[in-house]
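1. fold the stuff below for me.
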Amino acid sequence: MDLISSRINETQVVTVNGSRIDASVAIQFKDRMREITAESDGRIVLDLHKVAFIDSSGLGAIVAAMKQLSNKQKLDLAGLTPTVDKVFRLTRMDTIFAIHADAISATDHRAV
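-> You can find the predicted model right below:
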């Protein structure tokens, strides 16, 4: 699972560099997220603008990534494509995560 980590302002942005988060990559996704976020404090934005498909395993992996964060960390989502956004809304996960239009707006201090 190819995840790219960068910093925008004081927020860690993790971009999924792939078109799918499904059962075939869910475990790799969780493991990579744990590695990437282990040294980070504060907000983490998961940028999903390249993800065109997510299944229940992928959704579960994102929730698991959120649950493995410390109390000092918070996971927000950004850049949901229409199909991925629909999955989050149908499963009511949009009530669990703050969802932003894109990574830039998610890292704007006024948006926090």
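2. when you work out contacts or count neighbours from here on, use the C-alpha atoms and nothing else.
-> Fine.
3. from the centroid of the chain, which residue is nearest?
-> Leu46 (2.7 Å; Cα atoms, centre = their mean).
4. I'd guessed that one sits against Leu80; true?
-> No. Contact criterion Cα atoms under 8 Å: Leu46 and Leu80 do not qualify, at 9.7 Å.
5. want to put them side by side, so please do this one too:
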Amino acid sequence: MSGLGIMTGQTFVEEERVEDALILKVSAERIDATNAVHFRSLLESSIKKDVRHYILDFSQVKIIDSSGFSMLIMISKKLPPEKRILLVGLNRDIFKLFEMLKLDALFDFFDTPEDALENL
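-> Just a heads-up that it's a prediction; the model follows:
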């Protein structure tokens, strides 16, 4: 995995390419107003790569606020129709928010990156 760093020098996202999928493992506990813009720019630069599936591993994320949800919606709308975003490792509370906000129709959800890869 190669790490993409945030401004503090800490690793924020690690990426791993598996065939035509890119796994992006988020190491932040929160996706909120303090980092959503930077995360969006990382995702936008990843979208330009020659892959069809983007697997976002949120297993370490405990909180996603409205800025984080907004960023995910904007990224999903920028994707060409042949590309997909798959979310993995969401905790129960975050997944419930996706359902309540009716965002579960925009994304595919899996427990692990391996589960997501098996369903491509």
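6. can you pull out the strands in the first structure?
-> In the first structure, the segments counted as strands under DSSP state E are 3-8, 11-16, 20-21, 42-47, 53-54, 73-78, 99-100.
7. report all helices and strands that the fifth one contacts.
-> Secondary structure elements in contact with strand 53-54 of the first structure, counted by 3 or more Cα pairs under 8 Å, 6 or more residues apart in numbering; DSSP states H and E, are strand 20-21, helix 82-90.
8. in the second structure, what stretch matches the first one?
-> Taking TM-score structural alignment as the measure, the second structure aligns residues 30-31 with strand 20-21 of the first structure.
9. and if you look at the longest one?
-> Mapped onto the second structure using TM-score structural alignment, helix 82-90 of the first structure covers residues 92-100.
10. mean shift of the matching stretch relative to the first structure?
-> Per the superposition on the first structure, stretch 92-100 of the second structure and its aligned residues are separated by 1.4 Å on average (mean Cα distance after the TM-score superposition for the first structure).
11. got the buried residues for that stretch?
-> For stretch 92-100 of the second structure, burial by neighbour count (16 or more other Cα atoms under 10 Å) applies to 94-95, 98.
12. so Leu3 of the first structure sits right up against Arg34, yeah?
-> No. Using Cα under 8 Å, Leu3 of the first structure is not in contact with Arg34; the gap is 11.3 Å.
13. give me the mean distance between the match of strand 20-21 of the first structure and the first structure.
-> Stretch 30-31 of the second structure sits 0.5 Å off on average (mean Cα distance after the TM-score superposition for the first structure).
14. next, count neighbours for the aligned residue in the second structure for Ser56 of the first structure.
-> The equivalent of Ser56 of the first structure in the second structure is Ser66 (alignment by TM-score structural alignment). Around Ser66 of the second structure there are 12 other residues, counting by other Cα atoms under 10 Å.
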